[in-house]
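# Predicted model and sequence follow; I will ask about them next.
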Amino acid sequence: MNDIADFLRARYAEQRALALAASPGPWQPNAEHDEVIAIDGITVAEGFALSGRQLRATVDHLAAHDPTAVIADLDAKLALVADLDAERHAVVEDCWYTCAAATEERDGGETCDESRLGGPCDCGRDARIDRRLEILARPFARHPDHKGEEWAP
């Protein structure tokens, strides 16, 4: 795949480890909306805020991001990264117009043009994938391994 996909997989693994180490989900606010309660009845967090409305919104936000929800979100994102990785380069009936980066093994065909064979992608697949992975990497922009402007879509 590429560096961005590997970066995302590592961040998702870190988040999964945090979610698995937390109190079991699903979480829910208590009746007063001033505490977050785990499925086993244990108080996960107490809400502290400047106003009652903000306190309730904070507690509801925490409850909505319980480990069960986080893991489901991570699974969806990992599936999306895998789906992007599986996207093929353009292979067309007239092999002279097949993408230069296409291979028989991965894409089911390759270009007949010896001067382009094994060259960089010219069908747009790599640019599309990179753009989408860069979008997924945005939430991690402050991570030390994020490549900043290089990964800005």
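Perfect, thanks for sending it. Residues are numbered from 1 along each chain as shown.
# going forward, measure contacts and count neighbours with C-alpha atoms only.
Noted.
# the strands in this protein, which residues?
Counting by DSSP state E, the chain has strands at residues 28-29, 35-37, 43-46.
# quick one, helices of this protein?
For the chain, helices defined by DSSP state H occupy the ranges 3-21, 52-64, 67-86, 104-107, 125-137.
# hang on, the earlier thing: of the strands of the chain, give the one that comes closest to residue 14.
Taking Cα to Cα, strand 43-46 is the member of the strands of the chain nearest to residue 14, at 20.2 Å.
# quick one on the thing from earlier: ok, which of the helices of the chain comes nearest residue 35?
Nearest to residue 35 among those is helix 52-64; the distance by Cα to Cα comes to 6.2 Å.
# adding another structure so you can compare the two:
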Amino acid sequence: MSDIADFLRARYAEQRALALAASPGPWQANGEHDEVTAVDGITVAEGFALSGRQLRATVDHIAAHNPAAVLADLDAKRFLIEGCEHALAAAEADPTAEAAKNSTEVVDRLLRYFAAPFAGHPDHKGEEWAP
């Protein structure tokens, strides 16, 4: 499964670079919820949608996925990937243990779920990595 872990680390590094290059976070919706502003008050996105409610929800969604939140999420995911690799290494050290079999299955499935959002990436192995 280290190929999935390596794939995920590469995707997370790409996302980290994008977040670091973006306007500084945290971002927030303005009072009308039709624009997203950065911490310095600069507009980073204007919302467009079919209805006022959808517009506000879109702007709130963009604001919630500001660079600071993305970086925190990526740190958590990288930590989980490291934990998965440690679990796989422990299972390889004692493959006869029932816990090893269970943890290998859980880790395999977890990594596949983490890879699912990147299914369209050219390095993703499609059905081979499907959850």
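Good, I have the coordinates. Please read these numbers as outputs of a predicted model, since none were measured by experiment.
# Can you say which of the strands of the first structure is nearest to residue 107 of the first structure?
Comparing the strands of the first structure by their distance to residue 107 of the first structure (Cα to Cα), the top pick is strand 28-29, with 46.6 Å.
# ok, residues contacting that closest one?
Contact partners of strand 28-29 of the first structure, identified using Cα atoms under 8 Å, 6 or more residues apart in numbering, comprise 35-39, 59-60, 63-64.
# 7 Å instead, please
Residues from elsewhere that reach strand 28-29 of the first structure (Cα atoms under 7 Å, 6 or more residues apart in numbering): 35-38, 59-60, 63.
# what about the closest residue to residue 5 of the second structure other than its chain neighbours, how many neighbours?
Spatially, and ignoring its direct neighbours in sequence, residue 5 of the second structure is nearest to residue 81 (6.4 Å; Cα to Cα, 6 or more residues apart in numbering). Residue 81 of the second structure has 22 neighbours, counted by other Cα atoms under 10 Å.
# Correct me if wrong: residue 81 of the second structure contacts residue 4.
No: applying Cα atoms under 7 Å, one finds residue 81 of the second structure not in contact with residue 4, separated by 9.5 Å.
# tell me, what residue is most central in the first structure?
residue 77 (3.8 Å; Cα atoms, centre = their mean).
# quick one on the thing from earlier: could you report the separation of the residue nearest to residue 5 of the second structure from residue 89 of the second structure?
Residue 81 of the second structure is 12 Å from residue 89 of the second structure, where distance means Cα to Cα, to the nearest Å.
# And residue 20 of the second structure, by the same measure?
Remark: distance between residue 20 of the second structure and residue 89 of the second structure (Cα to Cα) = 32 Å.
# what do you get for residue 123 of the second structure?
Per Cα to Cα, residue 123 of the second structure is found 24 Å from residue 89 of the second structure.
# between those two, which one's more packed in?
Just comparing residue 123 of the second structure and residue 89: by other Cα under 10 Å the higher neighbour count belongs to residue 89, 14 against 11.
# Let me know the secondary structure of that one.
Per DSSP: H, G, I helix; E, B strand; the rest coil, the local secondary structure of residue 89 of the second structure is helix.
# ok so, going back, need the contacts of strand 28-29 of the first structure in TSV (columns: distance to residue 29 of the first structure).
Converted to TSV, the contacts of strand 28-29 of the first structure look like this (distance: Cα to Cα, whole Å):
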residue	distance to residue 29 of the first structure
35	6
36	5
37	6
38	9
59	6
60	6
63	6
